[in-house]
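Novice: I'd like to go over a predicted model; first the sequence, then the structure.
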Amino acid sequence: MFKKMNERPQLQKAIGKLGFFSLAFGSMIGVGWLTGVKGWLGDAGPVGAILAFLLGGTLMLAIGFCYAKVMQMLPVSGGEVAYAYKAFGTGESFLIGWFLTFGYLSVSAFEAVSIGIVVSYLVPFDHWPLYKIDGTTVYLSHLLLAVGLTTLIAFLNFRGVGMATIFQSILTSLLVLCTAAFVIAGITNGSLSNLEPMFGGAEGKNGFTGVLAVFVTVPFWFVGFDTIPQAAEERTDKVSANKLGQVLLWSIVGATFFYAAVILSVAMVTPLGSLEGAALPTAAAFEKAFESPLLAQLVLFVALIGLLTSWNGFFLSGTRVLFAMGRGHIIHPALGRPHARFGTPASAILFAALVTIAGTFLGKPAVLVLVNVGSVCIALAFFGVTLSLSAILLRSGKSISLFTWMLISIAMLGSLLILLVMLIPGSPAAFPFDAWEWPILAVLAALGGVVWVLSRRQRGSITEEERTRLILDEQNPEKAML
């Protein structure tokens, strides 16, 4: 069933440029824009919110540049796991991989929980209540749908990464077409008078404060471009590592314009005050403006597609992080053994599916807390990549342009800012003192320490030279393109 371990385990090479773009873009879009737009408009106003996303997208391009740069040097599975290993060693690699796995799989579980909620807005779907968690009812119908779709996504990923990315590409293409339909309808039939006030929104903030309030949250809406490095090793021969970096950057540009277009179209079709109390403000805006439930359902359908593309992307990425750590014997090597026929990380896929299914039974409030913790984990990975790239470049002894160092510095400061606004009390996106996120983050760190200790035998079963070959595909330290 599995390939023997006498050679470096290899995954199937079947992802083209469209597949990679769909993986990143589809993962970034997700479903958050369906509910988030009211807050963006309320804080910053239409023009202020668009400006915040353009500035935030620019910051993410700097961070994306760091990913593209180091990915060209090390186009291997696991992304940040490999970069941290090359720069700092096994311990730091495990640290990044541990938190990143939690971040990806927490999002996978959140999408599994959310799918039933979104479907229930399209058709009656709240059937057979089982229990309540934090006042939210968990329905058997939702659980069955979540388990069924988790099984489907796991099956697609198991049968071949080509199949999984074809699924992703079809859904992403459909997402873009349907989004274009309601955005064009909103802009061509909306009114410029609805854009007033352009800055400050309905919350009474001045222009600068409002833009800043939205800007500090923007990076969280762009999480997903980092799915490309996880599967870099699985690119086809026609896709060079350099082209892969370009695809990553273009996916960030595409997501920036997606968010800007949604904000503009929603703002033009209806005054902001009319969205008060709307659970799904983007859909509500179009239904009220056009008196068309059908158009509102189109918006919800786009959200459903975005949910599936995000789910598939983060699920795939989580399995690749597990595979990279397993292949390098940082954790149990069973997770790093590809299936002999399909060339996919079968054990990692099974593990990710079981974690996702387990998460669906917790209900949305509990899983949302886990996603908040996962956001910290992914932000830590962003910061880690900037540090890894800096260390690798400094050790290379080669001349690096001032422009490159400027971009790396911006990315490093920006990713550090993302971490700080989540962790420093009083910051716009910080957890409250009594939030469950703090003890969960502490437990996650402690559990990581336990796994590290328990994996000592696996790490000691091979030499560091062998681990370098397995993780980085290097026969010697000079092979990587520094």
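Specialist: Thanks, I have the structure now.

Novice: hey, let's count contacts and neighbours off CA atoms from now on
Specialist: Will do.

Novice: can you map out the helices along the stretch 351-482 of the chain?
Specialist: 363-396, 402-423, 437-454, 456-460, 464-472 (DSSP state H, counting those that start in this stretch).

Novice: let's bring in a second one:
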Amino acid sequence: MGTVQESPTKLKREMKSRHLFMISLGGVIGTGLFIGSGYAIGEAGPIGTILAYLVGGILMYLAMVCLGELSVIMPVSGSFQAHATKFIGPATGFVIGWVYWLSWALYVGLEFVAAGLIMGRWFPDVPIWIWCALFIVLLFSINALSTKIFAETEYWFAGIKVLAVILFIGIGFCAMFGLITMNETATPYLSNIAGDGLFPTGLTGVFIVMMTVIYAFQGSEIMGVAAGETEKPEKNIPKAIRTIVVRVVVFYILAIFVLSALVPWKQAGVLESPFVTVLDIIGIPYAADIMNFVILTAILSVGNTGLFACTRILYSLSKDGMAHPLFGKLNKRGVPINALLVTLGFALLSLLTSFIAESTLFVVLLSVSGIGGTITWLIIALSQYRFRKQYIKDGGKVEDLKYRVRLFPLVPILCITICIFLFVFTAIDPTQRVSLILGFGFIGLCYLYYYFRYKRKGKSRHLIQ
């Protein structure tokens, strides 16, 4: 008689260095670049947009090095949620875990609809819900089979996006300087970059698009969520950080530069995808179909990564006693299947809210999702600051850390300051003020719920250990 195979009690470390790198890189190359870049250029102008992306890249780097130090000394699934619980307090760990889970689960639901709409352009007679159902089954299967299958799939999803951006930048530079003849358009050279001055909409335009830029870079913190399932985290996490930030910023800056050079900035804000417009201007056959395929890949990649991140955050919350123990159960393949099913269910529920409660619940969820990423980066920096202070106080030697933040405490303090600065300017802008109020209001409710559900009943003491 064969023996019964028991479910594992810990997540499997099946991700390799190449997986971790491409997952982090792919997490920030999505619709924020392919579609959101047009809005940014239209609001801030070419130079203003490049400046905004540079500042966003600096903030991303500050957050990633802080996360790197924490993930190497404490490589657990859930990452910054577990770090915040241990180094700041269980209440903050509870709040950041649920806010991050909610924001990603919402995005996953929206990505299913977006993927269906993309397919609708090629197959207009097929109902969109059929495509949504197909992609739901596909992404669920990828995440349910094993971590290794998820990592390999995401590696190729991200690879398609990266290759598309590289080819676009190369073709764009050739068109800018006349190496490729453009359709009925003179070679622009750099005339569109600064033709209307450095900041045609003033510095106000730069501040307005900053939150949009930060949203585009969010997703890089997935590296920390994946740390609990990464081979040799002390080696692969620092390696991923060293390569990811520079390449992401270079990709974004060069892509924005090409877009700004080939498309007048006043037209960029009203374009569905400035990438499609550029390819049309250059005369690339089937430009819209090519970019639709790339955008579809980006959407599926975000949905795939989002399901993974949500599942691991919910698993971590369960292990810390902040969610039902059922979500901490693993199947025989080492996947938190119950956490995956609940995440998928909520993602589907968020789809319904876009139709049933469009002006109420959906708006609240979207607001939380909007500020969730920036709050996460702030908490990552604060956790690293608290860890390092306690580490030194306990007699630890900084040189013994396998990966450490240099220029401490400047790096975490600067990261926290920039995040607060972004919230201040979001509050000043009337169009974004409501989302900030709703988002922070939800965070306040999470803290109150934690206090009455756990703190008052004395259930949080074991979470600090």
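Specialist: Perfect, I can see it now. What you see is a predicted model; the values in this text were computed from it and never measured.

Novice: now the TM-score, please.
Specialist: TM-score for the superposed chains, counting by TM-score structural alignment, normalised by the length of structure 2: 0.84, backed by 439 aligned residues with a C-alpha RMSD of 3.1 Å.

Novice: before we move on, the earlier item: export the helices of the stretch 351-482 of structure 1 as a markdown table, with columns for distance to residue 188 of structure 1 and mean neighbour count.
Specialist: Converted to a markdown table, the helices of the stretch 351-482 of structure 1 look like this (distance: least, C-alpha to C-alpha, whole Å; neighbours: other C-alpha atoms under 10 Å):
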| stretch | distance to residue 188 of structure 1 | mean neighbour count |
| --- | --- | --- |
| helix 363-396 | 36 | 21 |
| helix 402-423 | 36 | 18 |
| helix 437-454 | 43 | 14 |
| helix 456-460 | 60 | 15 |
| helix 464-472 | 51 | 20 |
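
Novice: tabulate these in CSV, adding columns for distance to residue 35 of structure 1.
Specialist: Converted to CSV, these look like this (distance: least, C-alpha to C-alpha, whole Å):
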stretch, distance to residue 35 of structure 1
helix 363-396, 14
helix 402-423, 20
helix 437-454, 22
helix 456-460, 45
helix 464-472, 40
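
Novice: so which of those gets nearest residue 287 of structure 1?
Specialist: Judged by C-alpha to C-alpha, the one of these that comes nearest to residue 287 of structure 1 is helix 363-396, at 26.0 Å.

Novice: what helices and strands are in contact with the closest one?
Specialist: Helix 363-396 of structure 1 sits against helix 33-73, helix 80-88, helix 90-122, strand 129-133, strand 136-139, helix 402-423, helix 437-454, with contacts defined as 3 or more C-alpha pairs under 8 Å, 6 or more residues apart in numbering; DSSP states H and E.

Novice: any idea what residue 357 of structure 1 aligns with in structure 2?
Specialist: Aligned counterpart of residue 357 of structure 1 in structure 2: residue 348 (TM-score structural alignment).

Novice: what do we get in structure 1 for residue 136 of structure 2?
Specialist: Residue 136 of structure 2 maps onto residue 150 in structure 1, by TM-score structural alignment.

Novice: just give me the match in structure 1 for residue 218 of structure 2.
Specialist: So residue 218 of structure 2 corresponds to residue 223, using TM-score structural alignment.

Novice: touching, its match and residue 27? I think so.
Specialist: Yes - taking contacts as C-alpha atoms under 8 Å, residue 223 of structure 1 lies within contact range of residue 27: 7.4 Å.

Novice: who has more neighbours, those two?
Specialist: Using other C-alpha atoms under 10 Å as the criterion, residue 223 of structure 1 and residue 27 rank with residue 27 on top: 30 against 24.
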